[in-house]
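S.K.: please work out how this folds:
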Amino acid sequence: MRLIGFAGWSGAGKTTLLTRLIPRLVARGLTVSTIKHAHHRFDLDQPGKDSYEHRAAGAAQVLVSSAQRWALMTELRGAPEPDLRFLLSRLAPVDLVLVEGFKRDPLPKIEVHRAANAKPWLHPEDPAVVAVAADVPPPPVAGRALPWVGLDDVEGVAELVLRFAAAAETLSWPS
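M.R.: Okay, the predicted model is just below:
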């Protein structure tokens, strides 16, 4: 499965970049799926909805379906958080999976960096970073020349993704 991650600290602009990037990739004929890691407790459901009430009553899984979409919610109830490999196995086949977050996983990734956050760069310590999208030039790392595009250069990021996707072996889960 071809995949590339987008990793960076909270507030760097990962979600904004992806929501601008996805339509460009789709317009070029790619089918795209995403996986987003949520750092906080999140809930797609709301009290009062039937599916919420089913989960609150103890259902391990609730599948909600309509004419527009379906979603499967699984309650972990103390089980460990699933890893990225498991989550990838749950997706239908597509041309490209964009992964937001999971910055500590060894998948090929584009570092998203915003200088105003005053957070450390990831690429000096993470050999899985294959490119950088940032609002300032990244510091050099001895022995590694990483492609860099501006954080707002969505077309440049799309070109990077397409270039790496063309070399599919660079966009797969490490063995």
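
S.K.: contacts and neighbour counts: CA atoms only from here.
M.R.: Noted.

S.K.: from Asp50, how far off is the residue of the chain most remote from its centre?
M.R.: Largest separation from the mean C-alpha position in the chain: Ala57, at 31.7 Å (C-alpha atoms, centre = their mean). Using C-alpha to C-alpha, to the nearest Å, one obtains 10 Å as the distance from Ala57 to Asp50.

S.K.: which residue ranges of the chain form strands?
M.R.: Taking DSSP state E as the test, the strands found in the chain are 3-7, 32-36, 61-65, 70-74, 96-100, 109-113, 129-134, 148-150.

S.K.: ranking the ones you listed by burial, who's on top?
M.R.: Sort the strands of the chain by mean neighbour count, taking mean count of other C-alpha atoms under 10 Å, and strand 109-113 sits at the top with a mean of 28.

S.K.: next, the structure of the following sequence, for comparison with the previous one:
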Amino acid sequence: MRVYGVTGWKNAGKTGLMERLVTEIVGRGHTVSTVKHAHHSFDVDHPGRDSYRHRAAGATEVLLSSRNRFALMHEMRDEAEWPLAALLEKLAPVDLVLIEGYKRDRHPKIEAFRAGTGNALIAPEDATIRAVASDVPLDLDRPVFDLNDTRAIADFILGEVGL
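M.R.: As a prediction, this is how the structure comes out:
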């Protein structure tokens, strides 16, 4: 499976870039799935709902299904966080999986960078970052794209993965 990451510090523009990339790449006729790493607890259902009650009762997995979508919730009761590779195995085959976050994993990535956040670039210390999408010009040893030039960023990523 072809994978490519979008990484960067908080408020660097990762999610907006991911959203634009999915739209652009799907618009070119490719299938895309995404993986988003959350550093905090999250919930996809709500107290009192049937699926929530199933999980609260102790179910390890609850698959919630409708005519429009399904969601598989797996409770990590006594488990460590699953590695990215194990999560990717859960996905149906697609042309490209875009991964938001997972800075420390070794897949190729593009770094989203906004100078106004005050955070340092990750790229100079991380060879898995193959390019940077920035809101300011940068002098780096790898390609630098305008953060809002979605077409050029998509061209780069698709070239990198052979699509």
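
S.K.: which among the strands of the first structure is found nearest to Ile22 of the first structure?
M.R.: Minimum separation from Ile22 of the first structure across the strands of the first structure (C-alpha to C-alpha) falls at strand 32-36, 7.2 Å.

S.K.: which other helices and strands does the closest one contact?
M.R.: helix 14-27, strand 96-100 (3 or more C-alpha pairs under 8 Å, 6 or more residues apart in numbering; DSSP states H and E).

S.K.: the shortest one vs the second structure - mean distance after superposition?
M.R.: Superposing on the second structure places strand 96-100 of the first structure at an average distance of 0.3 Å from its equivalents, by mean C-alpha distance after the TM-score superposition for the first structure.

S.K.: what about that strand, distance to the chain center?
M.R.: Mean-position distance between strand 96-100 of the first structure and its chain equals 5 Å (C-alpha atoms, centre = their mean, to the nearest Å).

S.K.: and the contacts of it?
M.R.: For strand 96-100 of the first structure, the external contacting residues (C-alpha atoms under 8 Å, 6 or more residues apart in numbering) are 1-7, 14-15, 30-37, 165.

S.K.: how far off strand 32-36 does it point, in degrees?
M.R.: 20 degrees (axes from the mean of the first three to the mean of the last three C-alpha atoms, to 10 degrees).

S.K.: quick one: strand 96-100 of the first structure to strand 109-113, angle?
M.R.: Using the same axes, to 10 degrees, strand 96-100 of the first structure lies at 40 degrees relative to strand 109-113.

S.K.: hang on, the earlier thing: from the helices and strands packed on strand 32-36 of the first structure, which stretch is densest packed?
M.R.: Highest mean neighbour count among those (mean count of other C-alpha under 10 Å): strand 96-100, a mean of 22.

S.K.: the second structure: matching residues for that one?
M.R.: Mapped onto the second structure using TM-score structural alignment, strand 96-100 of the first structure spans residues 96-100.

S.K.: ok, which of the strands of the first structure comes nearest Pro120 of the first structure?
M.R.: Nearest of those (C-alpha to C-alpha): strand 109-113, 8.8 Å.

S.K.: which residues in the second structure does that closest one align to?
M.R.: Counting by TM-score structural alignment, strand 109-113 of the first structure corresponds to residues 109-113.

S.K.: how much space between Arg77 of the first structure and Ala56 of the first structure?
M.R.: Taken as C-alpha to C-alpha, the span from Arg77 of the first structure to Ala56 of the first structure is 11 Å.

S.K.: more neighbours: which of those two?
M.R.: Ala56 (12 against 9; other C-alpha atoms under 10 Å).

S.K.: so what does the more buried one match up with in the second structure?
M.R.: Using TM-score structural alignment, Ala56 of the first structure sits opposite Ala56 in the second structure.

S.K.: where's its match relative to Val44 of the second structure, distance?
M.R.: From Ala56 of the second structure to Val44 of the second structure the distance is 13 Å (C-alpha to C-alpha).

S.K.: same check, this time on Tyr102 of the second structure
M.R.: Tyr102 of the second structure is 21 Å from Val44 of the second structure, by C-alpha to C-alpha.

S.K.: nothing else from me, thank you.
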